[in-house]
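Enquirer: The amino acid sequence is not available; the structure is as follows:
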């Protein structure tokens, strides 16, 4: 066999050997692409499943309308036991003359609100609660048992007179507000004073209720 023939045969064997390797890159690319697509799809599916499994969060608000002047925050919390409420989740709404008219409730989640509705239905609908929004919650002043309302302040009384009436009590003197409100008994002058704590407000109520400012007997009311 001539040298040229041997070279041709050698070249042919080399070409046959190299043929599978020439397809290897494209096969590898396809496999990698499929693997990438499958992984992406699997990740997306997991994210969707996780999203569906995640419970709703964020505050949901309700308003209880049928309260009395003696209804307390504790009454509402105890009635809605199991809804994860604490006193900070409840605000009392007052009329212009500071009669309690309703209670605003901030539930920690929609599931807590649903649980409250079920509790109300289960206990005979003793509470009348409707859905409210955050704006209604925000405009309701939080007194939290740290504010005292004075009824019957004399028309000619000054802030100094009110401070003398509160002598011996620890309060925020800069918080004193005096105003007139119309009532069934005619216009009454009132005063609103804030205290550093519930205990100090209660001390003022116990020691000063039915006391006198100038010649008028003053009735105290703790605002919750």
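Expert: Okay, I see it. Small disclaimer: the values here were computed from a predicted structure and weren't measured. Numbers count the residues shown, from 1 in each chain.
Enquirer: all contacts plus neighbour counts: C-alpha atoms, from now on.
Expert: Will do.
Enquirer: mind listing the strands for the chain?
Expert: Assigned by DSSP state E, the strands in the chain fall at 60-64, 90-94, 100-107, 129-132, 147-151, 177-181, 188-194, 212-213, 216-217, 219-223.
Enquirer: Centre of the chain to the last one, how far?
Expert: Okay, so that is strand 219-223. The chain centroid and the centroid of strand 219-223 are separated by 27 Å, computed with CA atoms, centre = their mean, to the nearest Å.
Enquirer: for comparison:
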């Protein structure tokens, strides 16, 4: 082999070695960039997950309770969920257009408290059903706070003065009286809502005036929670 051919082969060999070393240094860099890219994608996906799927936090959590009876009170649920740190202000009763209770929206101090409520219900035989809810459901639900009385069976031709006559002797806000007509069988039913200054006054009115007569109709009264 000539000296020139030998020198050429050595040059090509040195170039190949340099290229190999360059590729080896590039590979870890590529791996690091790829790992960083995939990690960023994963973080973005995690951040878009439903808040209920994230780890428990100290933020408020909301649930909707169904399966309770018509006469179930807020205090019944609070006592049932003892240890979940609920107060009467953390419970709102949902009513339909006929003012029949159809659910309760519960505001828990944390996701941990919500999970504790689920476990407690499972242990106690699932008397009620608790499902997740969000803040919008809580905001929409109206709380009557035990200070509003529903009067059912008000005559269609009754005037506000007739309703006030029924409530004679009770302490209430006369300007708060609202009347509604709701479909019923065989005839539509007229309802009235009356606001009282306190829960005690509202309950006293029901105890004293329930089944009183307005004109010729007997009135049924109950407190809205």
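Expert: Structure's in. What do you need? Keep in mind that this is a model prediction, so the values were computed, not measured.
Enquirer: Show me the one of the strands of structure 1 that comes nearest residue 46 of structure 1.
Expert: Of all those, strand 60-64 sits nearest to residue 46 of structure 1, with 28.4 Å by CA to CA.
Enquirer: mean shift between that closest one and structure 2?
Expert: Aligned to structure 2 and superposed, strand 60-64 of structure 1 gives a mean residue distance of 0.6 Å (mean CA distance after the TM-score superposition for structure 1).
Enquirer: Now do that strand against strand 100-107, angle only.
Expert: 160 degrees (axes from the mean of the first three to the mean of the last three CA atoms, to 10 degrees).
Enquirer: Distance from strand 60-64 of structure 1 to the middle of the chain?
Expert: 10 Å.
Enquirer: What residues in structure 2 pair up with stretch 19-37 of structure 1?
Expert: Alignment of stretch 19-37 of structure 1 against structure 2: no match, by TM-score structural alignment.
Enquirer: Could you dump the strands of structure 1 into a markdown table with distance to residue 164 of structure 1 and mean neighbour count added?
Expert: Formatted as a markdown table, these follow (distance: least, CA to CA, whole Å; neighbours: other CA atoms under 10 Å):
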| stretch | distance to residue 164 of structure 1 | mean neighbour count |
| --- | --- | --- |
| strand 60-64 | 39 | 22 |
| strand 90-94 | 28 | 23 |
| strand 100-107 | 29 | 22 |
| strand 129-132 | 42 | 15 |
| strand 147-151 | 13 | 23 |
| strand 177-181 | 15 | 14 |
| strand 188-194 | 13 | 20 |
| strand 212-213 | 8 | 17 |
| strand 216-217 | 13 | 16 |
| strand 219-223 | 15 | 19 |
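Enquirer: With distance to residue 7 of structure 1 added, can I get these in TSV?
Expert: Converted to TSV, these look like this (distance: least, CA to CA, whole Å):
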stretch	distance to residue 7 of structure 1
strand 60-64	86
strand 90-94	96
strand 100-107	88
strand 129-132	92
strand 147-151	107
strand 177-181	111
strand 188-194	107
strand 212-213	125
strand 216-217	126
strand 219-223	107
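Enquirer: mind checking which of those is nearest residue 171 of structure 1?
Expert: So among the strands of structure 1, strand 188-194 is nearest, using CA to CA, at 6.2 Å.
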